[in-house]
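> Have a look; sequence and predicted model below, questions after that.
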Amino acid sequence: MLLESNMKATKKKLIRITTVPISLDKLLEGQLKFMTTYFDVTAISGDDKYLKKIALREEVNYFEIEMTRKITPLKDLIAVWKLYWFLKSNKPDILHSHTPKAGIIGMVAARLAGVPVRLHTVAGLPLMEAVGIRRKILDVVERLTYQCASFVYPNSKGLKDIIVKSKYTSEDKLKVILNGSSNGIDTHHFNSEQFDSNEKEKLKVKLGILPDEFVYIFVGRLVKDKGIVELVEAFVNLHMKFHKVKLLLVGPFEQELDPLPESTLDSIQQHPNIITMGYQKEVRPFFAISDILVFPSYREGFPNVVMQAGAMGLPAIVSDINGCNEIVEEGSNGTIIPVKNEKAIKNAMEKMLLDKEYFSNLKQKARSSIVSRYEQKAVWEAILAEYNTHF
């Protein structure tokens, strides 16, 4: 089903497609509405009810195509066929895909349908953790996605380097927009000044956080790839030495896709100083009551969470992976540690707790480092400029 469009017939048609609607919702919030000033915009994803809600908010058309996040050849072919006929009927000028499965389906269908401008944003490479035959399949899919695209936008410099090194496509087909990121950050919205001391105190009391406790926060999916196993182990060991600390975990478990071991789940559920909040649509209050972000992910594209935390005035402990090691500048707005290293996480957490001057200096620069490099409106304008170069 399509929402009625109030766009003028003279506007060119732009399609934005993601595998699941939450990516449109969280990774591109506000950007689709911004583009409606210049294009007749259609959002494509699965889950008709959720997709419709996003389309209404962003004031765009929508079309539902169910896609999976797993290797499902038959379902993927059906999705390609359905998208192909939609594109043949609607004749868009640009199709811009995000997320791996929407990338391959979108780029193949758009090329077959003769869409003139086919753009794909790479915001991460899940295949980096794959091995064996699965890795070989995903490598082929990645190359085919880029082959069918007119242009590919890695959303970090490190991601671009990985793509070139892996020989997925030629370097002249790649471009990082501004300093990276797919959507930038609304630094007015993500601002600790939006929350007064009374609000923060009430939330701390509700969660059982004492006034003199130091709060580490993680925001994201609670899965192995995000470094949760190492983070939980590091915190448990830290707490044995320092009792006035809390670990706040904000995000959903995904046991069906990337399960945590039972031992980690037991620690999360039973440890008195680990607080789990599950998925939260509004994460700002939790940043507002925390002292520092700990984000030991194994792989990322360009993590919004690190930018959000920085805009809220939080320094960050991040793993040395692309995206994270571009947002965080060592010793300026945070610290960078080795990947999959529980000891390094614990040591960094301990240093933040004990070295007050060091922590204070990082905190002082955290927000300004984000505002100066990743303001959302500048990213939107740069993406619009990219679209216009094709006409």
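Done, it's in.
> Could you use CA atoms for every contact and neighbour count after this?
Fine.
> Show me what the helix or strand hosting residue 82 is packed up against.
Residue 82 belongs to helix 73-90 when assigned by DSSP states H and E. Other elements packing on helix 73-90 under the criterion 3 or more Cα pairs under 8 Å, 6 or more residues apart in numbering; DSSP states H and E are helix 100-113.
> and the comparison structure, right after this:
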Amino acid sequence: MRALRRLAHRVRPQVFHLFTLKCVLYGSLAAPRGEVQTIGAVTGMGHLFTTRSWRTWLLKTPVLIALRRAIKRSRTQLVFQNDADRDEFVAYKIVDNEHTAVIRGSGVDCERFKPRPGRRSQSHVKLLFCGRLIAEKGIREYLAATARLRKSGRTFESQIAGAPYPGNPSSLSDAEVEKLQSEGSHIFLGQHEDMAALFADSDIVVLPTYREGTPKALLEAAASGCIIVTTDIPGCHGIADPGVNGHLVPPKKIAPIVVALAKILDATPQERQRMGAESRRIAVERFSDREVNAKTLTLYRQPAQTPPPS
């Protein structure tokens, strides 16, 4: 906190733009009161809001209290990636509705993320899971669903881009990852740097996440022409249109993922190409970074609000 305050004093920024919930908390407490426009981007609700256990229950109340005080202190304007997350924060009385905005995702660079002409095979279908290897991202459901598909006789290649996250109690352990690698059913890529090339080389991207703001990985996958299978949650609505460029499935369920993937695997190559082209169209029309950047710059131009007395 002291380091953040020293930095703000030295730089004297016009805008404090804070990304992710933890940074919103710390940054709102450190921001100079009434001197800068403070914007907090809530990109997702995180483990605290998606997991029900006695540990998270004990931690949640003090975090909510701290968030209320921090946001009131600096008059932080919160930017959410979907209406459901915004409504939950308002219901918790963390922020007033008039101090919020909804911008769907961080946008996607449709020039960098794009299909590779002539790349996709007619028969060799590549599946990709990309995300942290934690329960909330749906990694366990993905592993179970692909195992059932193989047992049914369907053939495909499965790649997993991501790494365990020891800071989260629901993370896959290193031992679990090593066991899966030794079984040879999946190609583990770990933390992958060149996602544009990886998406361009994939046919179906699967993210059975429990809760999201608006997952950037799915926006990049759609822009790359990948078919999308993800969960029927507010953060993923509009990225996958059921039957058009993919399927939406209930969170925490394995069987619907199996059914959705089976439909795509059993489709003709021409039908899969059509669905991939629809993904590209959706990314360009709904989630281009140009539109998102313009909305964000509008927030930057708003005058800083004077916080109430402590």
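Sure, I can see it. None of these values were measured; they are calculated from a predicted model.
> TM value for the aligned chains?
Overlay of the two chains. TM-score (TM-score structural alignment, normalised by the length of structure 2): 0.86; 296 aligned residues with a Cα RMSD of 2.4 Å.
> one step back: buried ones in the helix holding residue 82 of structure 1, by neighbour count?
Across helix 73-90 of structure 1, burial judged by 16 or more other Cα atoms under 10 Å covers 76, 79-84, 86-87.
> Now which residue in structure 1 aligns to residue 184 of structure 2?
Aligned against structure 1 by TM-score structural alignment, residue 184 of structure 2 finds its counterpart in residue 272.
> just residue 78 of structure 2 next, same as before
So, by TM-score structural alignment, residue 78 of structure 2 is matched to residue 152.
> hmm, who's touching the lengthiest helix in structure 2?
Among the segments of structure 2 that qualify as a helix by DSSP state H, the longest is helix 54-74. Residues from elsewhere that reach helix 54-74 of structure 2 (Cα atoms under 8 Å, 6 or more residues apart in numbering): 25-26, 28-29, 31-34, 38, 48-49, 77, 92-95, 306-308, 310.
> quick one: that helix to helix 21-30, angle?
40 degrees (axes from the mean of the first three to the mean of the last three Cα atoms, to 10 degrees).
> roughly how far is the helix or strand following helix 54-74 of structure 2 from the heart of the chain?
Going down the chain from helix 54-74 of structure 2, the next helix or strand is strand 77-80, by DSSP H and E. How far strand 77-80 of structure 2 lies from its chain's middle: 16 Å, per Cα atoms, centre = their mean, to the nearest Å.
> Please name every helix or strand in contact with strand 77-80 of structure 2.
Using 3+ Cα pairs under 8 Å, 6+ apart, strand 77-80 of structure 2 is in contact with strand 37-42, strand 100-102.
> looking at the ones you listed, which is closest to residue 251 of structure 2?
With Cα to Cα as the criterion, residue 251 of structure 2 lies closest to strand 37-42 of those, at 21.0 Å.
> Mean distance between that closest one and structure 1 after superposition?
Strand 37-42 of structure 2, aligned to structure 1 and superposed, deviates on average by 1.1 Å (mean Cα distance after the TM-score superposition for structure 1).
> which SSE is the match of residue 184 of structure 2 in?
Counting by DSSP H and E, residue 272 of structure 1 is part of no helix or strand.
> and it, how many neighbours?
Neighbours of residue 272 of structure 1 under the rule other Cα atoms under 10 Å: 11.
> Tell me how far it lies from residue 239 of structure 1.
10 Å (Cα to Cα, to the nearest Å).
> need the contact list for residue 207 of structure 1.
residue 275.
> Please say which position in structure 2 it maps to.
Checking with TM-score structural alignment, residue 207 of structure 1 has no match.
> Give me the spatial nearest neighbour of the residue mapped onto residue 97 of structure 1 from structure 2, chain neighbours excluded.
Per TM-score structural alignment, the equivalent position to residue 97 of structure 1 in structure 2 is residue 18. Nearest residue to residue 18 of structure 2, sequence neighbours excluded (Cα to Cα, 6 or more residues apart in numbering): residue 40, at 4.7 Å.
> The aligned partner of that neighbour in structure 1: neighbouring residues, count only.
Mapped onto structure 1 by TM-score structural alignment, residue 40 of structure 2 lines up with residue 120. Around residue 120 of structure 1 sit 28 other residues, with neighbours defined as other Cα under 10 Å.
> ok, now residue 298 of structure 1?
21.
> Same question for residue 55 of structure 2.
10.
> what does residue 313 of structure 1 give?
Residue 313 of structure 1, neighbours per other Cα under 10 Å, totals 28.
> Surely it is in a helix?
No. Using DSSP: H, G, I helix; E, B strand; the rest coil, the assignment for residue 313 of structure 1 is coil, not a helix.
> what about it, distance to residue 218 of structure 1?
Relative to residue 218 of structure 1, and taking Cα to Cα, residue 313 of structure 1 is found at 15 Å.
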